[in-house]
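# I would like to see how this sequence folds:
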Amino acid sequence: MHIVLVCREYVGSARGGGIGSYMQEIARAYIAKGHRVTVVTASDNTKKQSETLTSDGIKIISLSGGDFLVPSVEGNSRVRKLRCLYRFHSYRRKLKRVIGSISDTDIVEVADFGAEGLYLQNLNVPVVVRLHTPQSLSIRSHGLVKPEWWQIYRTITLRAERDIFAAARYMTGCSQAILRWVSAHFDISGAKTAVINNPVSVSRINVTDKGSDGHKVIFYAGTISDTKGVGDLVDACVMLRDKGFDIRLRLAGKGGSFQTMLQKRVMDNGWSWIEFLGKLSREDVFSNYCSADVCCFPSWWENMPMVVLESMALGAVVVSTDAGGTGEIITDGFDGYLCQRRNPMMLSNTLHKALTLSPVGRNELKENAKQTIRDRFSIEKISTEMLEFFHEVIADFKQNHI
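Prediction:
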């Protein structure tokens, strides 16, 4: 089977994130099972296009003409920032042309992120829309995003997502939560759907536990933003320190205006116990998972977060929120801890519980976390489920395609 995976972000890109990590791991699994994989992604340098073949056998097509700007690559420019508008349709049409030209394609999976499937439903091969988290979902309210009149790009993207969902014939969700949300807000009754979780594989990473410096360390990895719950986490840690806990908070990930505001707050208060690590390599992120006393991901919404899966796979003590699909991963008190989103007091109490576990209780929870991942989220299990769904989709497409 020749599988084409489509998403604007991929591992190695300055824009890489959880979706890119998922694509890399699942692609490796498909190749190990004897299939061919082509990844179609976007080049950080929108003037350059390239094709590479990795040592794993993954063919990567990095397209030029992207509708974004990476200032560190192409420099900052107000005009270039408007690419999200004037290249929105041209880039997605280019995706269709390039994917249509790939020979012997059996099936295409396109991420919902970025509405890149807008023009892909008329290809002569089946297209599966993979639900990660559509931009239509309001992280704050869990309802539909209602853009302001001046938010032109968001309006265009939301309309594109609506059209993609209406036309979709095949769809997978990483969690029950995301499939329920999409079906509640869009008519996807015409689509064949399945819940297939994100897989996790950390066996390829050489992880070094750097140990702690004697303090209680809480580690966070992800975008430094309010909707990721980073502000709630800082507030919760302040409460713990007020109670006498010698907490060290380490924040890893890309930032923006929220991080700038948070850094000013940290400086104004003289909080030397908070460290901004920036964007780390996966190896360094994994090392921090292993050395931290607690890994905390208090997002206001997550579908099937890779940070939770990966940290649990490495035996971390994980504290997260029950918003979205995280509650489908963690069993509270058994293999991690869950608390209510946007509630710093409850988060502080939950962190206290995790930090004061007995050595026996801590080891038991860590082993339970690793076993949960092995039993339910292994790359072998998930890739098999996905390939079975792909075979069903291909058979259905051949039967009904005119």
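# CA only for contacts and neighbour counts going forward, please
Fine.
# now do the strands in the stretch 101-250 of the chain.
107-111, 127-131, 170-173, 192-195, 216-221, 247-252 (DSSP state E, counting those that start in this stretch).
# export the ones you listed to a markdown table and tack on mean neighbour count?
Shown next, in a markdown table, are the strands of the stretch 101-250 of the chain (neighbours: other Cα atoms under 10 Å):
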| stretch | mean neighbour count |
| --- | --- |
| strand 107-111 | 23 |
| strand 127-131 | 25 |
| strand 170-173 | 24 |
| strand 192-195 | 18 |
| strand 216-221 | 23 |
| strand 247-252 | 21 |
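# could you dump those into TSV and include distance to Tyr10?
Formatted as TSV, these follow (distance: least, Cα to Cα, whole Å):
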stretch	distance to Tyr10
strand 107-111	12
strand 127-131	15
strand 170-173	19
strand 192-195	22
strand 216-221	17
strand 247-252	18
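# this one as well, want them side by side:
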Amino acid sequence: MAINSKTKTVILIAVTVPETFLSILKLQPRFLNGEFEVVLVCSPGANVLDIGENEGVAVNVVKMRRGISPFRDIVSIVGMVRCILRCKPEIVHSYTPKAGLIAMIAARLCFVPVRVHTFTGLIFPTAHGIKRELLIWIDRLICFCATRVIPEGNGVKNDLQRFRITHRPLQVIGHGNIAGVDTSYFSPNAIGLSKFAVELKTQLGIDSDAFVFCFVGRLNKDKGIGELMQAFAALPSNAHLLFVGELDQTAPVGADVLASIEAHPRVHMLGFLVDVRPALRVAHVLVLPSYREGFPNVVLQAGAVALPVIATDINGCNEVIEPGFNGWLVPPRDAPALQCAMRDAMQTSATKLQEMGSRGRERVQIRFEQRGHWERMAQLYRGMLPAD
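Below is the predicted model:
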């Protein structure tokens, strides 16, 4: 179906939870809706109405549950089929594992001509035994139902090929990531940001001579929170650590790790923040010790705020962070190596940290500017449509 002045191509974009549209993909649907008719689908939540207001598009609700849940997934597929039959999209595009499974099966059943799934991160590489095999076959099923498979980054692409998840051609969009970052918004010189950072630092009781590390993300067992706390516990007494993000109930950190976070006088739990910039501005270094990622947005956000990053040498992180250039890379699940990197950061001069941060911001501006990614997405969809 070609685009003309009277009729727009309908694109249905599906994610598992509404927070994805409220944070990572925020305003991308609104931009795309200028050329296409965009319809969004996600699980129910208290903030679903906010999505429609932000994006100016229709938002549909289909219950989807994270994790392995065959019966509930069948119910979700039926709900997605009904949504597709009602909206009649020419393109269905899914992100995140569960939305991919539900939306790709439903779109194939409904004979939607263009079915796209973006792998934002693979779960099976860190799983074991029967669960690992099941997750591999689920990803293969998603690829079988899709007509186009997009890896979020080159690391994800390599894993899809290495584990023979699909034989379809795979091409990363731009330099990777699914959203890009607004470097004007995430700027160290953004209006009012310094003031907000000072207020936050005062509120937390952090001294002027403190060295502040910041973690941003769900408090999930695969985020390396345990190793982070082990590494932090051995640092000098002027080190502080901010946790920005809510507890992940689907794969929570251990009770002992959570207890150590709550008991430590220099560890500050801020919970979920709509605006993470003040926390990033307070920090000297971002720390992301994940076991797995697709292409973490927070690394780009930190880079845009001119913040050096300590991250694990995994997919996505090692596509942005270059040791000595804009941060440090350490092996996953290695608390001693993480401690060494954090200690090294504390011993690095303020001038060098500033230089690393500036190089990081420049890299993000060149490779991951949000507007450029949105335009590449529009071009992607145009290329999937039949010619007049």
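# hmm, back to that, so which of the strands of the stretch 101-250 of the first structure comes closest to Gln24 of the first structure?
Closest to Gln24 of the first structure of the strands of the stretch 101-250 of the first structure, according to Cα to Cα: strand 107-111, at 13.1 Å.
# matching residues in the second structure for the closest one?
Under TM-score structural alignment, the counterpart of strand 107-111 of the first structure in the second structure spans residues 91-95.
# what span of the first structure is stretch 288-306 of the second structure aligned with?
If you align by TM-score structural alignment, stretch 288-306 of the second structure falls on residues 297-315 of the first structure.
# how about Thr208 of the first structure: what's its closest non-neighbour residue?
Distances taken as Cα to Cα, 6 or more residues apart in numbering put Ser287 closest to Thr208 of the first structure, at 5.4 Å, once the chain neighbours are dropped.
# which stretches in the stretch 201-350 of the first structure count as helices?
Using DSSP state H, counting those that start in this stretch, the helices found in the stretch 201-350 of the first structure span residues 230-242, 257-269, 282-291, 306-313, 344-355.
# my read: the residue nearest to Thr208 of the first structure touches Val207, true?
Yes: Ser287 of the first structure is within contact range of Val207, at 5.6 Å (criterion: Cα atoms under 8 Å).
# related to what we said a few turns ago, out of the helices of the stretch 201-350 of the first structure, deepest packed?
helix 306-313 (a mean of 24; mean count of other Cα atoms under 10 Å).
# tell me the contacts of Asn315 of the second structure?
153-156, 292-295 (Cα atoms under 8 Å, 6 or more residues apart in numbering).
# Leu277 of the first structure too?
250-253.
# distance between stretch 217-236 of the second structure and the chain's centre?
19 Å (Cα atoms, centre = their mean, to the nearest Å).
# I misspoke; the intended subject was stretch 27-46 of the first structure.
Distance, centroid of stretch 27-46 of the first structure to centroid of chain: 17 Å (Cα atoms, centre = their mean).
# buried sites along that stretch?
27-31, 36-46 (16 or more other Cα atoms under 10 Å).
# can you check stretch 167-187 of the first structure too?
Applying 16+ other Cα under 10 Å to stretch 167-187 of the first structure flags 167-179, 181-182 as buried.
# residues in contact with that stretch?
121, 126-133, 144, 162, 165-166, 188-198, 303-304, 324-325, 328, 393.
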